[in-house]
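Colleague: sequence plus the predicted model coming up.
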Amino acid sequence: SLVQNVNAANTNVIFGDRTDVLWGREYIMDTIHGISFAISARSFYQVNPEQTEVLYAEALRLAELTGEETVIDAYCGIGSISLCLAKGAKQVYGVEIVPQAIEDARANAKLNKMDNVTFEVGKAEEVIPAWFKDGIVADVLVVDPPRKGCDEALLETILKMKPKRVVYVSCNPSTLARDMLVLTDGGYEAKVVQPVDMFPQTTHVECVTVLQRQI
């Protein structure tokens, strides 16, 4: 597909509100762990499909799901990790700030006939505290934040919610280390840090970490 995004604003925001499909379909398709994903131009998706399989398999392994867990997926994008988690969880809640990504996530849940996933548009640091206030408590909480890492308010909510495990997928080891310090000071212990080379022959690396609640 050939898609044009129009952004007339003089800011550091990449995408504008208008997106025109010049040729082809509005979506492209991919499959991860047997789950089909429709991906639109403004939605985040990992660019290395072979290593994405490895990355998500590691996140699922570290989540240790038995089918009875409530899982929250922060920064869920088009639901790629959420739907993989939903295959092994009782209920999954995903939150993402980009409305188009949430539209894709809901469409992908319907496409794969998964009804144990709920998606909401908003900032993770605002939506997850609201869920917690409404009585939604995660057994496992997964975060896959941008390079700036997790918002301080989100980390505070994690410490209040006290999920058994936090699975942290990071594209920036420095902010991962910063956020891990907050969580370990709050009663968690990092059990595994597994790098996954998503960008060969560059300095960039993704890491999957699981932090287990100790107190």
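Modeller: Looks like it arrived, so ask away. Numbering: from 1, shown residues only.
Colleague: contacts, neighbours, all on C-alpha from now
Modeller: Noted.
Colleague: now do the end-to-end distance for stretch 143-156.
Modeller: 14 Å (CA to CA, to the nearest Å).
Colleague: list the buried residues for that stretch?
Modeller: Within stretch 143-156, the residues that qualify as buried by neighbour count (16 or more other CA atoms under 10 Å) are Val143, Asp144, Pro145, Gly149, Cys150, Leu154, Leu155.
Colleague: okay, pairing it with this:
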Amino acid sequence: PVQTEVLYGKTVEYAGLSGKETVIDAYCGIGTISLFLAQHADQVYGVEIVPEAIEDARSNALLNEMKNVKFEVGASEDVIPRWKEQGIEADVIVVDPPRKGCDPRLLDTILEMKPERVVYVSCNPSTLARDLRVLEDGGYRTVEVTPVDMFPHTVHVESVAMLVRNTE
């Protein structure tokens, strides 16, 4: 729990929220990162492929009286392009993908949406490196990566990366 708070705190810090932003949380699970972000953003949209997780996310939002967060069931690479077509523009996109990393279509969508910041939470350094390369080639700069040891005495480490859109 202590390290989870460190991980979420770093995610919020890297998102650089002032309270006016729209945030998309891809691979949101039960919405814990979404709800952390919603305390500092205007609107948060979370997407997760597991229906039961979205039910839990919605319950968590109700329990915490968070009205500025919406959750949708589906694959991030399908739902987020649909949101884009509906006119939802993200200032920040947070991704916390499974070990296999982000779906290439999601990375393409991020590059098309051009959010100011991308915060990438990763449990797999090799897929993190692969996906950062795609985002950097698409116009982002990795500013900082912080490892968080969530599982002491194992080889597993979580990392949080902050990327900003190049303005040149």
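Modeller: Cool, got the structure. As the structure is a computational prediction, the values presented were derived from the model and not from experiment.
Colleague: which residues in structure 2 form helices?
Modeller: Remark: helices assigned in structure 2 by DSSP state H are 2-15, 32-38, 51-63, 76-85, 104-113, 125-137.
Colleague: in TSV, list those helices along with distance to Glu21 of structure 2.
Modeller: Conversion of the helices of structure 2 to TSV gives the following (distance: least, CA to CA, whole Å):
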stretch	distance to Glu21 of structure 2
helix 2-15	10
helix 32-38	10
helix 51-63	18
helix 76-85	15
helix 104-113	14
helix 125-137	21
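Colleague: for the closest residue to Leu2 of structure 1 other than its chain neighbours, give its distance to Asn5 of structure 1.
Modeller: Spatial nearest neighbour of Leu2 of structure 1, excluding adjacent residues (CA to CA, 6 or more residues apart in numbering): Trp23 at 5.0 Å. In this view, Trp23 of structure 1 and Asn5 of structure 1 are 13 Å apart by CA to CA.
Colleague: between those two, who's got more neighbours?
Modeller: Looking at Trp23 of structure 1 and Asn5 with other CA atoms under 10 Å, you find the greater number of neighbours at Asn5, namely 15 against 10.
Colleague: so what's that one closest to, chain neighbours aside?
Modeller: Once flanking residues are discounted, Asn5 of structure 1 sits nearest to Thr19: 4.3 Å by CA to CA, 6+ apart.
Colleague: equivalent analysis for Gln4 of structure 1, please.
Modeller: Excluding the flanking residues, the one nearest Gln4 of structure 1 by CA to CA, 6+ apart is Asp20, at 5.1 Å.
Colleague: what's near enough to touch that neighbour?
Modeller: The neighbours of Asp20 of structure 1, taking CA atoms under 8 Å, 6 or more residues apart in numbering as the test, are Val3, Gln4, Asn5.
Colleague: ok, Ser76 of structure 2 next?
Modeller: Applying CA under 8 Å, 6+ apart, the residues contacting Ser76 of structure 2 are Ala26, Tyr27, Val47, Glu48, Ile49, Leu106.
Colleague: just the helices of structure 2: most buried one?
Modeller: helix 32-38 (a mean of 22; mean count of other CA atoms under 10 Å).
Colleague: just to revisit the earlier point, most surrounded residue in the contacts of Ser76 of structure 2?
Modeller: Within the contacts of Ser76 of structure 2, Val47 tops the neighbour count with 29 neighbours, counted by other CA under 10 Å.
Colleague: corresponding residue for that one in structure 1?
Modeller: Under the alignment defined by TM-score structural alignment, Val47 of structure 2 is paired with Val95 of structure 1.
Colleague: what's near enough to touch the residue nearest the centre of structure 1?
Modeller: For structure 1, the residue sitting closest to the mean C-alpha position, by CA atoms, centre = their mean, is Cys76 at 3.3 Å. Going by CA under 8 Å, 6+ apart, Cys76 of structure 1 touches Ser82, Gly94, Val95, Glu96, Val143, Asp144.
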